[in-house]
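Peer 1: Everything below, folded, please.
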Amino acid sequence: MNWIRARQPDQIAERRSDILTSAAAMLEVKELESVTLGDIAESAGISKANIYRYFSSRDEIYLTIFVMERESFAHELIERIGRCRAKDRISRIAEIWAETALAHVTLLELYPRLHTTLERNSSVDQIAELKKTGGAMLRRSAAAHHALVPEIDESAWYGITQASVALMTGFWHFVNPDEKVRLAMSRPDVDQPSMDFRSMFVSSQAAMIRGHVPRV
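Peer 2: You can find the predicted model right below:
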């Protein structure tokens, strides 16, 4: 393995980016729980020992990916909400959420692992920073939604946004279960209809939002 240690800031940033890209790609073929540092190192073309020059653990790598994906999702969502001119604003908001979510599948895969794995193996300082930046994103999102639908106050939109994230991640994993569940569901004697993430999310979120519109 031809390895040249990165020494300059731009080289270090590039090496970290390569590792993050490889780690994110692993989620397309494996569940997070099955991914090892060795898998990431092999995919990135470096040794496992050298990964520790850039990240302290596998979970730090995936927490970094989560933060980047969450920021990207929030930025795109807020931008699209700001451009919305639809007559049925609430239905369009739900469609925008679903479309933006489906463009960020890595985030959907990591969200449920945030509390069960990634936060449990992080420091208090890391978790505090994660919560601080998350709260700031929720406030920006609430402000953008309130600007589009001012009938619902901003504090209510904050709660709607929190609930929408839970709805989004819950539906995603309900519709895309692990391999054992998929095998069980494929049996002819298991009589359950197929489920579609987009339609389930859009109808549920739109109903939740409409429930917050004040009655005149």
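
Peer 1: C-alpha from now on. contacts and neighbour counts both.
Peer 2: Noted.

Peer 1: okay, now residue 169: neighbour count?
Peer 2: Residues lying near residue 169 (other C-alpha atoms under 10 Å) number 19.

Peer 1: secondary structure class for the closest residue to it other than its chain neighbours?
Peer 2: Nearest non-adjacent residue to residue 169, counting by C-alpha to C-alpha, 6 or more residues apart in numbering: residue 108, 5.7 Å away. Following DSSP: H, G, I helix; E, B strand; the rest coil, we place residue 108 in the helix state.

Peer 1: which stretches of the protein form helices?
Peer 2: Secondary structure of the chain by DSSP state H: the helices cover 9-26, 37-44, 48-51, 58-83, 89-102, 105-113, 124-148, 154-175, 179-185, 197-210.

Peer 1: I'd like those helices laid out as CSV, including distance to residue 3.
Peer 2: Converted to CSV, the helices of the chain look like this (distance: least, C-alpha to C-alpha, whole Å):
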stretch, distance to residue 3
helix 9-26, 11
helix 37-44, 11
helix 48-51, 9
helix 58-83, 20
helix 89-102, 36
helix 105-113, 29
helix 124-148, 30
helix 154-175, 39
helix 179-185, 36
helix 197-210, 43
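
Peer 1: one more to line up against the first:
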Amino acid sequence: MECTPTFLRARRPEHKRQRYDAIRSAAAELALERGVRSVSLGDIATAVGVHKSAILRYFATREEIYLSIGADAWVDWTQAVHAEFADVVETTPAALAEALSRTLADRPLLCDLLAQAPLNLERHVSTGAVRSFKLAVLEAVEGLAALVEKLVPALADRGFEAVAAIACFASSAWQIAHPSESLAALYAAEPALARACVDFVPTVSRFGEVYLTGLIATVS
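Peer 2: Here you go, the predicted model:
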């Protein structure tokens, strides 16, 4: 549906911040509805009520918008996991893996971005944009890694590896667990094929438990 632009050019700092936030909010909402890869820069501009040229004053590409959102999503997930274990001194690999997978499932946009970032988004932005994204994500992973090592002392210095592996597996599992409408219809018509569609939380939880347990066994 076409939308007539309603915004005048933002000139004051507070108006520019409002426009920046509006762009990111619209991009996030569209991605939750359609999936990141299905949203174009034009779609975002229409949702905000501006021309594409106005979007380009804030972000060079749609990919840059989603990397910006992704960086904040990683921080949000990290904070959620810390809150989950705020009063916990130590836990088991199974409990930790379940919490990581469950809090990820609560953040569908982050789950989609886990796959889309390396596949598409990072390939169509400036080096500076990728650098900012990577720095934010690495800081978030390091924060989770420190928590993992605190909660499961047997992991010693392997927390970063643990978080990276679980996030990597989750990125693929999310895409498999959320097929397109046509593929979902095929699964409904042919139940034998539906085995290819995994249940996200238990699948990632099981992987995480097995991976963490195996990682502990390799720590000397």
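
Peer 1: Any idea what the TM-score comes out to?
Peer 2: For this chain pair, the superposition-based TM-score is 0.88 by TM-score structural alignment, normalised by the length of the first structure; 214 aligned residues with a C-alpha RMSD of 2.2 Å.

Peer 1: hang on, the earlier thing: neighbours of the aligned residue in the second structure for the residue nearest to residue 169 of the first structure, how many?
Peer 2: Under the alignment (TM-score structural alignment), residue 108 of the first structure maps onto residue 111 of the second structure. Neighbour count of residue 111 of the second structure, defined by other C-alpha under 10 Å: 23.

Peer 1: close enough to count as contact, residue 111 of the second structure and residue 170?
Peer 2: Yes. Between residue 111 of the second structure and residue 170 a contact is recorded at 7.2 Å, counting by C-alpha atoms under 8 Å.

Peer 1: Now the spatially most central residue of the second structure. Nearest residue, chain neighbours left out?
Peer 2: Geometric centre of the second structure, nearest residue: residue 110, 1.8 Å, by C-alpha atoms, centre = their mean. Take residue 110 of the second structure and drop its neighbours on the chain: the residue closest to it by C-alpha to C-alpha, 6+ apart is residue 73, 5.8 Å away.

Peer 1: who touches the equivalent of that neighbour over in the first structure in this structure?
Peer 2: Aligned by TM-score structural alignment, residue 73 of the second structure pairs with residue 69 of the first structure. By C-alpha atoms under 8 Å, 6 or more residues apart in numbering, residue 69 of the first structure lies in contact with 104, 106, 107.

Peer 1: between those, which is closest to residue 42 of the first structure?
Peer 2: Each of the contacts of residue 69 of the first structure was checked against residue 42 of the first structure using C-alpha to C-alpha; the closest is residue 106, at 20.0 Å.

Peer 1: can you count the residues close to that closest one?
Peer 2: Residue 106 of the first structure: 18 surrounding residues under other C-alpha under 10 Å.

Peer 1: what's around the counterpart of residue 128 of the first structure in the second structure, how many residues?
Peer 2: In the second structure, the residue matched to residue 128 of the first structure (TM-score structural alignment) is residue 131. When neighbours are counted by other C-alpha under 10 Å, residue 131 of the second structure registers 12.

Peer 1: ok, residue 131 of the second structure to residue 148 of the second structure distance?
Peer 2: Distance of residue 131 of the second structure to residue 148 of the second structure, computed by C-alpha to C-alpha, to the nearest Å: 25 Å.

Peer 1: Residue 50 of the second structure too?
Peer 2: In terms of C-alpha to C-alpha, residue 50 of the second structure sits 44 Å off from residue 148 of the second structure.

Peer 1: Looking at the two, which is more packed in?
Peer 2: In this view residue 50 of the second structure and residue 148 are compared by other C-alpha under 10 Å, and residue 148 has more residues nearby, 27 against 21.

Peer 1: how about that one, what's its match in the first structure?
Peer 2: Checking TM-score structural alignment: residue 148 of the second structure goes with residue 145.
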